[in-house]
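S.K.: Here is a sequence together with a model predicted from it:
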Amino acid sequence: MTSRDPFFEPLPTAETEPGGERALGNVPWVPPLNVVPVLLPLAIDVATTDAVVLRLGHAQVYDRGVQLHLEGWLHPDASSRVDGPYGLRSEPRVGLLLGDGTKVGARADDAMAPELGSVAGTSLSRTEGGSSDLRLTQTWWVRPVPTEPFELVLSWADVDVPETFVALDGAAMEVASHGARELWPLADLEGDFGWFA
């Protein structure tokens, strides 16, 4: 191996901004910040029509929950049905049907604020997402890790996708959760956080 000159030029010195100490820790509505998850491939086509393809690509399994990754592709002829000034004006509704019949994320107000979808100790929240004219991605945080079979429920009325049920193996996710690796201790924060705290 030969020695090399430095590749990157030095960055300018950043100015420090005044401010108090920030509370760093995990909050329940997103995956933990200090845990490396186990990747569980799924590759399940949830809905395939002439207008749209929706696919559950994979799950990232943590020690305390599972993040599901949903992707979508829209046909150009269908994009006008859901196109808005800043991306898609509507997106799929997502919920869970637990083995005992409990519905999580089924309420009408969950469609606008799915982080409120919490029933019988199981919560569902949208953690990330984005869309363009013909593509969308969403990630959904399920807490705690399921231990029994459950179903992901999806519908998207604007592109004629009816309620569709996809069976998922909670037991396999529970087994995978034991392989999640905590990197270092981090406190679990309680209370109100974010812009509205």
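M.R.: Cool, got the structure. Just so it is clear, the structure is predicted and the values come from calculations on it, not from any experiment.
S.K.: contacts, neighbours, all on C-alpha from now
M.R.: Will do.
S.K.: Strands of this structure, start to end?
M.R.: 35-36, 38-48, 52-61, 66-74, 83-84, 87-88, 93-98, 103-104, 117-119, 122-131, 135-143, 150-156, 161-168, 181-182 (DSSP state E).
S.K.: what does stretch 37-52 contact?
M.R.: The contact list for stretch 37-52 (C-alpha atoms under 8 Å, 6 or more residues apart in numbering) reads 53-63, 72-75, 77-78, 154, 159, 161, 164-166, 173, 176-177, 179-181.
S.K.: Measure how far that stretch is from the centre of its chain, please.
M.R.: Averaging C-alpha positions (C-alpha atoms, centre = their mean, to the nearest Å) puts stretch 37-52 13 Å from its chain's average.
S.K.: ok, Glu148 - contacts?
M.R.: Counted by C-alpha under 8 Å, 6+ apart, Glu148 has contacts Gly99, Asp169, Gly170, Ala171.
S.K.: Please disregard the earlier target; I meant Leu136.
M.R.: Counted by C-alpha under 8 Å, 6+ apart, Leu136 has contacts Glu71, Gly72, Trp73, Gly129, Gly130.
S.K.: take a look at this one as well, against the first:
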Amino acid sequence: MDFFTAPPAHDREPEEERVLPPWLGPSDTVLGRTVDISRTLFHSEALAIVLTSAVAFPEGVKLHVRIVARPVEGVNKDTWWERRDLMFERSHSRFRPGKALEDEILRFGVRFSDGGKATTVDGRPRYDGEWPPPPPDGPVLQQHSGGGGSGSDRLISLRWSLWLWPLPPAEPFEVAVEWPAFDVPLTFTEIDGAAIAAAAEHARPYWP
């Protein structure tokens, strides 16, 4: 007789499947269409922030950002590693509504021609137990899944993935970045919304 045996199976009611609403992320059953953007959002001797590409979906667009830093003359090794730790640990720091943003928090945003905007520090859309939750009043921009990075004594590289809902109109819009702790002032870069909108038309489901 075996000493260790598996517990008996329990009869469980099947859980209700919850489909992620589009303002929280793209559908995992749809293959988005990639758009090569390669726009520099900020550049200095020590730091570069580049919007490398976008993946367009019918409901929105995922924006891929690469952040790369290097030591420059006058920065000693201790300062360099302190900066590395700040980039990895504090750039994603949580913030409290109604409180001033810490300088270490990396901020991204978008601004449209009609004056509408969304930022990564607006906070996630909230709901009170209702499912599906009601859609937000305005556009949403938030850090999405994926990303990561690496660091050494000569280079730091971070990857961010942002989800913008809804799909921006087929006209130019601006991407904003600001990072006070790393001397990045509020900077706007124009993006071709028409290319993203056209790519979204070619997104397709994995199964019909």
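M.R.: Nice, I can see it. Since the structure is predicted, the reported quantities are computational estimates derived from the model, not experimental observations.
S.K.: still on that earlier bit, would you list the contacts of Glu148 of structure 1 in a markdown table and tack on distance to Gly84 of structure 1 and neighbour count?
M.R.: Formatted as a markdown table, these follow (distance: C-alpha to C-alpha, whole Å; neighbours: other C-alpha atoms under 10 Å):
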| residue | distance to Gly84 of structure 1 | neighbour count |
| --- | --- | --- |
| Gly99 | 37 | 14 |
| Asp169 | 36 | 13 |
| Gly170 | 36 | 19 |
| Ala171 | 40 | 15 |
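S.K.: Distance of the most centrally placed residue in structure 1 relative to Pro76 of structure 1?
M.R.: Nearest to the mean C-alpha position of structure 1, counting by C-alpha atoms, centre = their mean, stands Thr139 at 2.0 Å. To Pro76 of structure 1, Thr139 of structure 1 is 24 Å away according to C-alpha to C-alpha, to the nearest Å.
S.K.: Now for the residue nearest to Ala203 of structure 2 when sequence neighbours are not counted, how many residues are close by?
M.R.: In this structure, Ala203 of structure 2 finds its nearest non-sequential neighbour in Gly32, 4.6 Å apart by C-alpha to C-alpha, 6 or more residues apart in numbering. Neighbour count of Gly32 of structure 2, defined by other C-alpha atoms under 10 Å: 25.
S.K.: how far away is Gly32 of structure 2 from Thr189 of structure 2?
M.R.: From Gly32 of structure 2 to Thr189 of structure 2 the distance is 23 Å (C-alpha to C-alpha).
S.K.: and what of Phe112 of structure 2?
M.R.: From Phe112 of structure 2 to Thr189 of structure 2 the distance is 12 Å (C-alpha to C-alpha).
S.K.: who touches both of the two?
M.R.: Counting by C-alpha under 8 Å, 6+ apart, the residues touching both Phe112 of structure 2 and Thr189 are Glu174.
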